[in-house]
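Asker: using only what follows, build the 3D model:
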Amino acid sequence: MTRFLRLWKDGAGAAVDGSVHVSMNDYLVRGFRDVPRVAMAGLRFRRAWPETEGALGLWFATTGDGRRQISVSVWREPADLQRFVRSPGHRRVVRDFRDAGVLLNTTWTAERFDRRLIWRQAEDRLTGRLADVPHH
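Answerer: Next up is the predicted model:
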């Protein structure tokens, strides 16, 4: 069974009643020499997360060898995620690491902002328990 080392960070958004939007990036770094650079970029996003508009929270996760870098972000609504994706910092990271690995992304709606529920849903996707979701 795949084990994930994960760190949670609260976002700027206040808790919401009802459904939330979840985005998961599963990035497989091609070479070990790029693992520290990719991890540092992810940790910079994590550090700034409390100021990210519409973000309710974020997991930064990895597997034992560090080549698989994962983010699971929870948003009030899809428009909040889209604003973040269009931000200069995010666009720069996408450009800088375009050739360093293979990215698989998936989004879904969680019934409520429940960290335990959402991580279980993420693990189902990351480990292949959901057949229609690509994973590394």
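
Asker: please count neighbours and contacts with C-alpha atoms only from this point.
Answerer: Will do.

Asker: do a quick rundown of the strands in this structure.
Answerer: Ranges of strands in the chain, per DSSP state E, are 5-10, 20-29, 55-62, 68-75, 101-110.

Asker: dump those to TSV, plus distance to A41.
Answerer: Below are these laid out as TSV (distance: least, Cα to Cα, whole Å):
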stretch	distance to A41
strand 5-10	15
strand 20-29	12
strand 55-62	11
strand 68-75	11
strand 101-110	14
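
Asker: of these, flag the one that's most buried.
Answerer: Burial of the strands of the chain is given as mean neighbour count (mean count of other Cα atoms under 10 Å); strand 68-75 ranks first at a mean of 24.

Asker: and H90, what does it touch?
Answerer: If a contact means Cα atoms under 8 Å, 6 or more residues apart in numbering, then H90 has F84 as its contacts.

Asker: tell me the gap between the longest helix seen in the chain and the middle of its chain.
Answerer: For the chain, the helix with the greatest residue count under DSSP state H is helix 35-48. Offset of helix 35-48 from its chain centre (Cα atoms, centre = their mean, to the nearest Å): 12 Å.

Asker: I have a second one here; can you model it like the first so I can compare?
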Amino acid sequence: MLRSRWCQGPAGDFLGDRAAANGVDSCMHGRRSGPLIVSVTDFTSDAYRDLPGIARRGFELRRRWPHLDGAVGMWLWGAPLARRCGSVSVWTGRRALAGFVRLPEHVAIMDEYRERGTIRSVIREYDSFDAPRIRRDAEAWLMPDDPGRGARGAPRPGG
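Answerer: I've put the predicted structure just below:
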């Protein structure tokens, strides 16, 4: 699985030294307590030919990240041979995540690719920011129990 570098959002400023200690490449300052929402998405494309466009659109949307209210940060990920890609995004709350989902740019991407593959997602709550734990949990959810899952695009049981 390929993973982009951490892209900090404006709400990521509160993480301070905890982020650096947890292996997040950023220059965040300050502290914050309270729960965070983590959204993990997994899109399996029906065709390899769609992957370059999906990746391009994902990186274009990522450029907006530093300006999104409630965005703590995110990683993009991809598994090209399995025709899969997605994101792991961290938010200050469900309202911030919902605001992102409704962005015209996000809606346009979903409209363009929704019928060209299979998407699944999960939302989890964390008491504090712990990048290694968030990545580990996300990768455990993303990695198939069934080696054929990536090729077929069917979600694994319980996922």
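
Asker: how far away is R102 of the second structure from A96 of the second structure?
Answerer: According to Cα to Cα, to the nearest Å, R102 of the second structure and A96 of the second structure sit 10 Å apart.

Asker: neighbour count winner among these two?
Answerer: Shown here are R102 of the second structure and A96; by other Cα atoms under 10 Å, A96 has more neighbours (17 against 11).

Asker: counterpart of that one in the first structure?
Answerer: In the first structure, the residue matched to A96 of the second structure (TM-score structural alignment) is D80.

Asker: read off where the longest helix of the first structure ends up in the second structure.
Answerer: Using TM-score structural alignment, helix 35-48 of the first structure corresponds to residues 51-64 of the second structure.

Asker: equivalent analysis for stretch 115-127 of the first structure, please.
Answerer: Against the second structure, stretch 115-127 of the first structure falls on residues 131-143 (TM-score structural alignment).

Asker: and if you look at stretch 94-101 of the first structure?
Answerer: Going by TM-score structural alignment: stretch 94-101 of the first structure matches residues 110-117.

Asker: now do the buried residues in that stretch.
Answerer: Y113 (16 or more other Cα atoms under 10 Å).

Asker: what about it, distance to the chain center?
Answerer: So, by Cα atoms, centre = their mean, the centroid of stretch 110-117 of the second structure is 17 Å from its chain's centroid.

Asker: then stretch 71-89 of the second structure?
Answerer: From the chain centre to the centre of stretch 71-89 of the second structure is a distance of 5 Å (Cα atoms, centre = their mean).

Asker: right, and the match of A96 of the second structure touches L56 too?
Answerer: No. Applying Cα atoms under 8 Å, one finds D80 of the first structure not in contact with L56, separated by 10.1 Å.

Asker: roughly how far does the residue nearest the centre of the first structure sit from D17 of the first structure?
Answerer: Central residue of the first structure (Cα atoms, centre = their mean): S71, 2.0 Å from the mean position. As judged by Cα to Cα, S71 of the first structure and D17 of the first structure stand 23 Å apart.

Asker: that'll do, ta.
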